[in-house]
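Q: No sequence on hand, only this structure:
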């Protein structure tokens, strides 16, 4: 069997096992708490109508949350995991095994994707019971939603790996991802129509995947009339896949280079230094 293919299969198995193990961890309780918070927002938004449409603000927000969750999780989760695995020696052990880095990275992708899928179900399933007016687009809309979410993952996962490779600690990775992402989410039309923002902020939001995954999810789940609340009154499907594609291509070209460079520099001494720094932070 081809060595890379074998490493790929081992990575898939590893990712699946780590995902199953995570089902009993506090991370899933965090997802439940976030899901409850999102549903609370939707309940308060049900009575507010979006100008120019017959839909409630909640109907606009739920698909946006779905897109946002993919982009947010695709960047934040791998960055934190990679930084943590550098600190605890997991990455160093993977480097020491032939084709171990391939298996490690495949495992990270599988676990992250499954974690995000579960988080989406926690929000989407009860959300559909609370919000009316979704899935009016039929099977085509479902297929479009899947395509958008996959494109959103491809556009963000490589960049999460880049940040995790550059961060010196899990806390540093969180600072480099969560804080900027919270600001980007705030201007990306997730919880209210982006057209309510000043023009220059709309342009800034359109530079990042969060806005486009949210827009793509809305185009998949909402009727065409809802596009009246969007920039230019259009879903801009081609532009959505174009921007997400650019982020994905650049990220997939850049991430392997940075990951290989980071892996070459990994050593037992560096890992021990990071471990001691982590212990010092914990004692402080």
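A: Cool, got the structure. Since this is a predicted model, take the numbers as computed values, not measurements. Numbers count the residues shown, from 1 in each chain.
Q: Please count neighbours and contacts with C-alpha atoms only from this point.
A: OK.
Q: which residues touch residue 188?
A: 194, 202, 205-206, 210-211, 214 (Cα atoms under 8 Å, 6 or more residues apart in numbering).
Q: How is it assigned, secondary-structure-wise?
A: Residue 188 falls in the coil class when you classify it by DSSP: H, G, I helix; E, B strand; the rest coil.
Q: The one 3 residues further on too?
A: On the three-state scheme (three-state DSSP), residue 191 is labelled coil.
Q: count of residues packed around it?
A: 20 (other Cα atoms under 10 Å).
Q: next one: residue 279
A: Using other Cα under 10 Å: residue 279 sits among 11 other residues.
Q: Could I get the full set of helices for the stretch 1-150 of the chain?
A: Shown for the stretch 1-150 of the chain, the helices assigned by DSSP state H, counting those that start in this stretch span residues 3-22, 26-45, 57-88, 90-96, 100-130, 138-166.
Q: Give me the PyMOL select line for the contacts of residue 188, limited to the buried ones.
A: In PyMOL, a selection of the buried entries from those looks like this (16 or more other Cα atoms under 10 Å):
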select buried, resi 194+202+205+206+210+211+214
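Q: take the one below as the second:
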């Protein structure tokens, strides 16, 4: 909570919180009256829940960037020196990033409800579905971000994380229904948690008739639970092991060396 409060009192962090949601809201505004094929559904209506899922999935990138930064400045080394420090660090980082994402989703969703008509927001079941998809999706993706962040000793390597994630987002039905893509692309997209988070969000916020643009004309809730659950289990099992092994390689001299290289790049 302290980090979240600080991020909303810092100018650079405020730009980070509001810039992307603002850009997405502008895109939704222009898509609000454009129909997808002959379905009668506006692209803006189909896109808003998907963008919420995409933003939540981008927590992987945020988690990776923060872990790499903490490794570079010695925060991980300090966590390593305390009892159960790495486990506490991982839990703390997951909670911190999750709270930031929830704030960003609210910044996008609340104005989005005013821009886009036809969302199924009057049903308690819709909000409950949104809640379980969001919680399970974050548990599935944030530990993956921690694993990815442990692969890099410098923030300069983060582009290698962002590019594949952006590629998956492009084919995961976020901005255009996945059924419009070739079959083999659909299979690749369905292997990632990003597609299933978007599908779950759409099932929560779209009217029941919108299922016609989905694969098999189904919201596939059980499949969503299964795929996100598998990713969550893998992440929670692998992330602590990877972080412990990474922490064993950390020392005061390696942190000092990285700081010196960073200063040389700045200079």
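A: Ah, there it is. Quick caveat: nothing in here was measured; it's all calculated off a predicted structure.
Q: hmm, back to that, relative to residue 265 of structure 1, which of the helices of the stretch 1-150 of structure 1 is closest?
A: In terms of Cα to Cα, the element of these nearest to residue 265 of structure 1 is helix 90-96, at 9.9 Å.
Q: Just the buried residues of the closest one, please?
A: For helix 90-96 of structure 1, by 16+ other Cα under 10 Å, it's 91-95.
Q: swap in stretch 134-145 of structure 2?
A: For stretch 134-145 of structure 2, using 16+ other Cα under 10 Å, the buried residues are 134, 136-145.
Q: ditto for stretch 222-231 of structure 1
A: If you call a residue buried by 16+ other Cα under 10 Å, then stretch 222-231 of structure 1 has these buried ones: 222-224, 226-231.
Q: List the residues that contact the corresponding residue of structure 1 for residue 120 of structure 2.
A: Using TM-score structural alignment as the criterion, the counterpart of residue 120 of structure 2 in structure 1 is residue 135. Residues near residue 135 of structure 1 by Cα under 8 Å, 6+ apart: 141-142, 220-222.
Q: Structure 1: which residue goes with residue 62 of structure 2?
A: Counting by TM-score structural alignment, residue 62 of structure 2 corresponds to residue 77 in structure 1.
Q: For the nearest residue to its match once chain neighbours are set aside, which residues are in contact?
A: Nearest residue to residue 77 of structure 1, sequence neighbours excluded (Cα to Cα, 6 or more residues apart in numbering): residue 112, at 6.7 Å. With contacts defined as Cα under 8 Å, 6+ apart, the neighbours of residue 112 of structure 1 are 73-74, 77-78.
Q: preserved in structure 2, out of these?
A: Contacts conserved in structure 2 for those, counting by both residues aligned by TM-score structural alignment, their matches' Cα atoms under 8 Å: 73, 77-78.
Q: how much space between residue 267 of structure 1 and residue 43 of structure 1?
A: Residue 267 of structure 1 sits 51 Å away from residue 43 of structure 1, going by Cα to Cα, to the nearest Å.
Q: Now which residue in structure 2 aligns to residue 21 of structure 1?
A: Checking TM-score structural alignment: residue 21 of structure 1 goes with residue 6.
Q: Give me the neighbour count for its match.
A: Neighbour tally, residue 6 of structure 2, other Cα under 10 Å: 11.
Q: and the aligned residue in structure 1 for residue 47 of structure 2, how many neighbours?
A: Taking TM-score structural alignment, the alignment pairs residue 47 of structure 2 with residue 61 from structure 1. Counted with other Cα under 10 Å, the neighbours of residue 61 of structure 1 add up to 23.
Q: Pull the contacting residues for the nearest residue to residue 61 of structure 1 once chain neighbours are set aside.
A: Of all residues not flanking residue 61 of structure 1 in the chain, residue 191 sits nearest, at 5.3 Å (Cα to Cα, 6+ apart). Taking Cα under 8 Å, 6+ apart, we find residue 191 of structure 1 in contact with 60-61, 64-65.
Q: Could you do residue 105 of structure 1 as well?
A: By Cα under 8 Å, 6+ apart, the neighbours of residue 105 of structure 1 are residue 11.
Q: so what corresponds to it in structure 2?
A: Using TM-score structural alignment, residue 105 of structure 1 pairs with residue 90 in structure 2.
Q: Can you give me the distance of its match to residue 149 of structure 2?
A: Applying Cα to Cα, the value for residue 90 of structure 2 to residue 149 of structure 2 is 12 Å.
Q: and what of residue 116 of structure 2?
A: Residue 116 of structure 2 is 36 Å from residue 149 of structure 2, by Cα to Cα.
Q: higher neighbour count, these two?
A: The residue with more neighbours, out of residue 116 of structure 2 and residue 149, is residue 149; 28 against 21, by other Cα under 10 Å.
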